[in-house]
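S.K.: Following is a predicted model, sequence given first.
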Amino acid sequence: MFEARFQTFDDASEGALCAGRVAALRADLKRRGLTGLLMPRADRQQNEYLPASEERLAWLTGFTGSAGAAIVLADKAALFVDGRYTLQVQSQTDTAVFTIEHLVDNPPPVWLEQNIKAGDRIGYDPWLHTADNAERFARACAKAGAALVPLDDNPIDALWADRPAPPSAAVTLRPLTLAGESTSDKLARIKDELTKLRVDALIVSDPQNVDWTFNIRGSDVAHTPLALGFAAIPRDGRPRLYVDPGKLSNEVRHALEEHADVHATDDLARDLAGYKGQSVLLDQGSAADALTRIVSDHGGQPTRTADPITLMKAVKNNAEIAGTRAAHLRDGAAMTRFLCWLDHEMPSGKLTEIDAVKALESFRRDTGLLKDVSFPSISGAGPNGAIVHYRVTSATNRVIGKDEMFLIDSGAQYEDGTTDITRTVINGVPTDDMRDRFTRVLKGHIAIAEAVFPMGTTGAQLDPLARVALWQAGIDFDHGTGHGVGSYLSVHEGPARISKLGHVPLKRGMILSNEPGYYKTGAYGIRIENLVLVIAAPSPDGAEKPLNAFETLSFAPIDRRLIDPRLLTAQELHWLNNYHARVREAVTPLVDPATQSWLEQATRPL
């Protein structure tokens, strides 16, 4: 019926090979005079999604989750995952080889300190750790009387016989009509920031920031249109862009050379030696420890702090905002067609989680403008919906049962914008408990959508608004309420977020998600997610500060059958009915007659 293009559903685990690979690694470590190795899931730029050639943790352990780390010692090994992956890791990893530890509750440095002894030598690849992370491990080793040893090469690379080739996709230029600001203007702004920060140069290690600065995109990693590379931007002088030259056509190279000297990626380490006596800014979150070491070893003065480009990129310009509005309207039509289809197919008792993912992707492909999904869809029926970052596989695929809730969290990459939306629906008749919990999540969603807040307000200050209705029932959710979203870049973008840890002030032009939820283990999950844009709010008479608000960007019905109107205030009902009227007006001209008829019913006023 539907053909998946961007997603696969096989478990792809190699856990059965763990024992042999760990034994080979231990033999190699012994030859090197090492008693252990740290192995995070990371590449040289700390990307969320990795090229296949960088999936060392998956090769070693079989675990394919998006976050994790392993420590292999001579007599024991541990694999660290967070709460999202406690079920997945058990099915993918040989637990006779690796003990499973919690990444947050028992972090790797703590475990390491407790499991090594004086005289041990623990190796690590300085390209796969930030300097802060390496320092935490170094302190743990020192407390135990052991040593942390930086390695010139990664031991796994020599053992990984069938390692995939590095990505080689072509770099493309982003049109000014979509980028909204020229590379020369961006570079001028960046250099002004370096002057204010009193540093001589910035090493740009986050490829999102590199691509934004030079108005380029690529396809080196799944789901995020990244061209992997680095840049060096001096306060005075000509920047350097480091990228695989094989990815550049003559046209692209010529365009880039108008703004920077273009070098091969391997030249970066050599050139860093030239910063003797200069202050060099390195991004605290993405710069590898190797960069700090090279600058320091050659007499430079590394300053580890936030890359100023990250905040610049987060504040979208008029062209980017217009693009994301167009993308969300297009995506809303695809999502509405999917929800109509889902409503007709679920009662058959045959529809599975994978069927739903394939169908939604097909509706998005029908737009003719889909470049990729923005992340692997979270498609959870019944109890699977209660697993916050559940990823359906052929082994876990489940039929959407009668009177069950179904949660689907998905997004798309279009050239004019990135989307992310979650809807939770009922297949049949909801229980009173379901309706109560769903309505409380909706109240939190509305509270964020309607928030008006002074300039300078942070996401941490807004986060409680999404939780009050849940707290009143003695319940909560354990993830953040919202994350930043890029402009045809990563669906997860810093520095702003709506969460307990969101300490960056929200600025006009930022795009964030609004996604409170509730998860009843073994029963169901609920999440309602739209993307929102920070905009100026009207200032009432006597206002002493400029005010901001949110514009909701996403267009798709919210399941009325799961709402208990008695729990909504008059203002909340007004918001819901007004939102549904906007969806109906915007989406109706973009969908077929059958979907139009369904949409009319799905958006009736409560």
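M.R.: Yep, it's here.
S.K.: use CA for all of it now, contacts and neighbours both
M.R.: Noted.
S.K.: So residue 402 sits against residue 351, correct?
M.R.: No. If you go by Cα atoms under 8 Å, residue 402 and residue 351 don't touch, sitting 10.7 Å apart.
S.K.: Skipping adjacent residues, who's closest to the residue nearest in space to the middle of the chain in space?
M.R.: Against the mean C-alpha coordinate of the chain, by Cα atoms, centre = their mean, the closest residue is residue 492 at 3.3 Å. Using Cα to Cα, 6 or more residues apart in numbering and skipping the chain neighbours, the partner closest in space to residue 492 is residue 485 (5.3 Å).
S.K.: residues contacting the one you found?
M.R.: Going by Cα atoms under 8 Å, 6 or more residues apart in numbering, residue 485 touches 314, 418, 491, 492, 493, 494, 511, 512, 513.
S.K.: redo that, cut-off 10 Å
M.R.: 314, 417-420, 491-497, 510-513, 531-533 (Cα atoms under 10 Å, 6 or more residues apart in numbering).
S.K.: quick one: the helices in the stretch 1-150 of the chain?
M.R.: Under the criterion DSSP state H, counting those that start in this stretch, the stretch 1-150 of the chain contains helices at 18-31, 56-61, 86-92, 108-115, 131-143.
S.K.: Just say which of those helices is most tucked in.
M.R.: Across these, the average number of neighbours (mean count of other Cα atoms under 10 Å) peaks for helix 56-61, which reaches a mean of 23.
S.K.: Next one: the residue nearest to residue 492 from residue 310, what distance?
M.R.: Going from residue 485 to residue 310 by Cα to Cα, to the nearest Å gives 12 Å.
S.K.: Now do the shared contacts for those two.
M.R.: Taking Cα under 10 Å, 6+ apart as the criterion, residue 485 and residue 310 both touch 493, 494, 495, 496.
S.K.: Out of the residues you listed, grab the one that's most surrounded.
M.R.: residue 496 (27 neighbours; other Cα atoms under 10 Å).
S.K.: Surely it forms part of a helix?
M.R.: No. With DSSP: H, G, I helix; E, B strand; the rest coil as the criterion, residue 496 is strand rather than part of a helix.
S.K.: who's in contact with residue 297?
M.R.: 272, 273, 276, 291.
S.K.: Distance-wise, check the nearest residue to the first one once chain neighbours are set aside relative to residue 216.
M.R.: The one in question is residue 272. Spatial nearest neighbour of residue 272, chain neighbours left out: residue 295 (5.8 Å); criterion: Cα to Cα, 6+ apart. Noted for residue 295: a distance of 27 Å to residue 216, by Cα to Cα.
S.K.: Pasting the second one now:
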Amino acid sequence: MFQEFTATSSPEQGPPRVAALREEMAADGLSAFLVPRADVHQGEYVAPHDERLAWLTGFTGSAGFAAVLTDRVGLFVDGRYTLQARTQVATDLITPVAWPATRLGPWLAEALEDGAEVGFDPWLHTVREIEDLRATLALKGIELVETMNLVDRIWADQPAPPAAPIQPYPVTLAGRFSSEKRAEAAEDLRKAGETALILTLPDSIAWLLNIRGADIAHTPVAHAFCILYDTGRAELFVDPAKAEGLRDHLGDEVALCPADEFPEALGHLEGPVRLDRDSVPYEVARRLEEAAIDISWAGDPCILRKACKTPAEIAATRAAHLRDGAAVCRFLHWLETQAEGLTRSETRPTEIDVVRALEGFRAETGELKEISFDTISGAGPNGAIVHYRVTEDSNRPLSRGELMLVDSGAQYLDGTTDITRTIAIGQPSAEARACFTRVLKGMIAMSRAVWPAGLAGRDLDALARMPLWMAGQDYDHGTGHGVGVYLGVHEGPQRLSRISEVPLRPGMILSNEPGYYREGSFGIRIENLLVVETADLPGADAGRDFLRFSTLTYAPIDRRLINAAMLSGGERDWLNAYHAEVAAKLADRVEGDAAAWLARATAPI
């Protein structure tokens, strides 16, 4: 099993650890200390060595940060984690704060006296974070102070840093040689008059050098730093033990250097050196400034290129999704069989049983490398916790009349998958069917969208929300995120979100996952992955380009939860056509009872 079910934290751990941290703050004369979720590489997922926020507070979500003051602790989380934070931390000591509605700078300015000092680890915060925070706090004379990590001082049994081996990634799947990617990025540097680029994001480095790793769970990247020069030559700073066997793959134009030499190497560069304010650690910029090396502030050139997949990557990920779709189909048949037997059995399957079964079907493909994130397996009210992670303590049996939300994904060498299905356990209520159908209408609207090139995710986000809005309902997460190809299941810069300003481009892969959550009752989410492609529209205005989505995910949507009377003719046609395609693509990939179930599950409505 890739997924574990032990509770890795508890509310009780917070008070003594916060008390110990406050002793260190007092010793350093600090009024506050910042504890981010992020590691030095600013990835969404972190290795056990870097789980400082979880260790200190008990909160295990993948986004958030804490500000520890002498008289209070603020845990800043967004709407996905509101319910989770309340259950995981000692709320009499640690107060969940709604972020980004409440910003850290104003919150600190109100809570601290003039002249207070706020400590932070300069390796764990980006330049933009510190610049924005410093500007706000300076208005009240509050100073940000760089310090050693105070959590590391008190974390006696902190795990060792990860040391998994790095593997070459085949060009047949990547679609482009690393030398081509490096030459293209180097040309960007020359045009901008820059001599070098600092890369600290593991997925950018993995993409640029066609490598993959296993330093963190669920995402096949390696912890490393990279300096790319305007000649196309690069230096990869990494633990030598992790890079054995990479020499031939990297070639003569990529030098392997020990990771601990990276800080010193910064001082020997000749400027201007390109840094990305949104991803590079503050300490990197500080060291360059200390050495009087000119900095050029510009975006990481790998991010957008990585987001626009090559034809080889799209073909590969389509194959991965068909393999995954067959596994999910077998799982859905299994789950329905389990649900039908609830009244005849004294032993009811649980959320953990669901996770194990789904991972087992994926493993039986013989191609599963990892899951792409911990499966969200939420029965009944647990489904209303957007990023719920089942543990042995929270494990809930399936019950008739409830909804089951299963959000899961897999990492295959040829692609990364992410799919959510909400399933009726027994007969659903009319209210649950109505809510589900509104979510489905939004999901269909996004799937059918056609739009003029140049629009961003924020321009499309409302399409998925409109059916819910008309009923006075909504959801507190984005409609979709970018997805990599055997890389991160959450990938930027593309998003379907109210705040996304990045224009969508052909080759971008995004999730389409509207939802609805009723606390204490149920959660609903339906998710497919989509890829952006050009739309050939007969009669389109000359000189005006249009884009559309093509579906990657194929698995039945629970027809028992659909109120067909609420669907328009176009929505019904889309659903029937989608299910017909599911049946056609998966029929030869499932057998026996599962094949018969697939035929029933994809019948037209």
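M.R.: Received, thanks. Predicted model only: the values in this text are computed from it and were never measured.
S.K.: Of the helices of the stretch 1-150 of the first structure, which is nearest residue 589 of the first structure?
M.R.: The minimum distance between residue 589 of the first structure and the helices of the stretch 1-150 of the first structure falls on helix 86-92, with 42.3 Å, by Cα to Cα.
S.K.: Can you name every helix or strand that the closest one contacts?
M.R.: helix 56-61, strand 77-81, strand 99-102 (3 or more Cα pairs under 10 Å, 6 or more residues apart in numbering; DSSP states H and E).
S.K.: Just send these back as a markdown table, with distance to residue 130 of the first structure too.
M.R.: Formatted as a markdown table, these follow (distance: least, Cα to Cα, whole Å):
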| stretch | distance to residue 130 of the first structure |
| --- | --- |
| helix 56-61 | 17 |
| strand 77-81 | 18 |
| strand 99-102 | 20 |
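S.K.: that older thread, what does the residue nearest to residue 492 of the first structure correspond to in the second structure?
M.R.: Mapped onto the second structure by TM-score structural alignment, residue 485 of the first structure lines up with residue 483.
S.K.: Likewise for residue 386 of the first structure?
M.R.: That one, residue 386 of the first structure, aligns with residue 384 by TM-score structural alignment.
S.K.: Its match reaches residue 406, doesn't it?
M.R.: No. Counting by Cα atoms under 10 Å, residue 384 of the second structure sits too far from residue 406 to count as a contact (11.5 Å).
S.K.: and for those two, which residues touch both?
M.R.: 378, 523, 524, 525.
S.K.: what's the longest helix seen in the first structure aligned against in the second structure?
M.R.: Across the first structure, the longest stretch assigned as helix under DSSP state H is helix 318-345. Mapping helix 318-345 of the first structure onto the second structure (TM-score structural alignment) gives residues 311-338.
S.K.: what comes up buried for that stretch?
M.R.: 312-314, 316-335, 338 (16 or more other Cα atoms under 10 Å).
S.K.: about what we covered before: are any of the contacts of residue 297 of the first structure buried, and if so which?
M.R.: Among the contacts of residue 297 of the first structure, those buried by neighbour count (16+ other Cα under 10 Å) are 272, 291.
S.K.: quick check, nearest of the contacts of residue 297 of the first structure to residue 117 of the first structure?
M.R.: The closest of the contacts of residue 297 of the first structure, once distances to residue 117 of the first structure are taken by Cα to Cα, is residue 291, at 29.2 Å.
S.K.: mind checking what residue 33 of the second structure lines up with in the first structure?
M.R.: Using TM-score structural alignment, residue 33 of the second structure lines up with residue 37 in the first structure.
S.K.: Quick check: nearest residue in space to that match, chain neighbours excluded?
M.R.: Leaving aside its chain neighbours, residue 37 of the first structure sits nearest to residue 123 (4.7 Å; criterion: Cα to Cα, 6+ apart).
S.K.: And residue 424 of the first structure, by the same measure?
M.R.: Closest residue to residue 424 of the first structure apart from its sequence neighbours, by Cα to Cα, 6+ apart: residue 407 at 4.3 Å.
S.K.: list the contacts for that neighbour?
M.R.: 353, 378-382, 384-386, 388, 422-426, 524-528.
S.K.: again, but for residue 20 of the first structure
M.R.: Contacts for residue 20 of the first structure (Cα under 10 Å, 6+ apart) come out as 26, 60, 97.
S.K.: compared with the first structure, how much does the helix or strand where residue 306 of the second structure lies deviate?
M.R.: Assigned by DSSP states H and E, residue 306 of the second structure falls within helix 301-307. For helix 301-307 of the second structure, the mean deviation from the first structure after alignment is 0.5 Å (mean Cα distance after the TM-score superposition for the first structure).
S.K.: what's that helix packed up against?
M.R.: Counting by 3+ Cα pairs under 10 Å, 6+ apart, helix 301-307 of the second structure packs on helix 178-191, strand 196-199, helix 202-209, strand 491-496.
S.K.: With distance to residue 555 of the second structure added, can I get these in JSON lines?
M.R.: Shown next, in JSON lines, are those (distance: least, Cα to Cα, whole Å):
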{"stretch": "helix 178-191", "distance to residue 555 of the second structure": "35"}
{"stretch": "strand 196-199", "distance to residue 555 of the second structure": "38"}
{"stretch": "helix 202-209", "distance to residue 555 of the second structure": "28"}
{"stretch": "strand 491-496", "distance to residue 555 of the second structure": "22"}
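S.K.: For residue 466 of the second structure, which of these is the nearest?
M.R.: strand 491-496 (14.2 Å).
S.K.: Where in the first structure does the next helix or strand after that closest one fall?
M.R.: Going down the chain from strand 491-496 of the second structure, the next helix or strand is strand 509-512, by DSSP H and E. Mapping strand 509-512 of the second structure onto the first structure (TM-score structural alignment) gives residues 511-514.
S.K.: Mean deviation, that stretch versus the second structure?
M.R.: Its aligned residues in the second structure lie a mean 0.8 Å from stretch 511-514 of the first structure after superposition (mean Cα distance after the TM-score superposition for the first structure).
S.K.: Of all the residues in that stretch, which ones are buried?
M.R.: 511, 512, 513, 514.
S.K.: residue contacts, the last one?
M.R.: If I follow you right, that is residue 514 of the first structure. Going by Cα under 10 Å, 6+ apart, residue 514 of the first structure touches 420-422, 444-449, 463, 466, 480-484, 497-498, 527-532, 550, 552.
S.K.: Kindly report the same for the third one.
M.R.: With contact taken as Cα under 10 Å, 6+ apart, residue 513 of the first structure is in contact with 419-421, 448, 480-485, 491-492, 497-498, 529-533, 552-554.
S.K.: repeat that with 8 Å
M.R.: Contacts of residue 513 of the first structure (Cα under 8 Å, 6+ apart): 420, 481, 482, 483, 484, 485, 529, 530, 531, 532.
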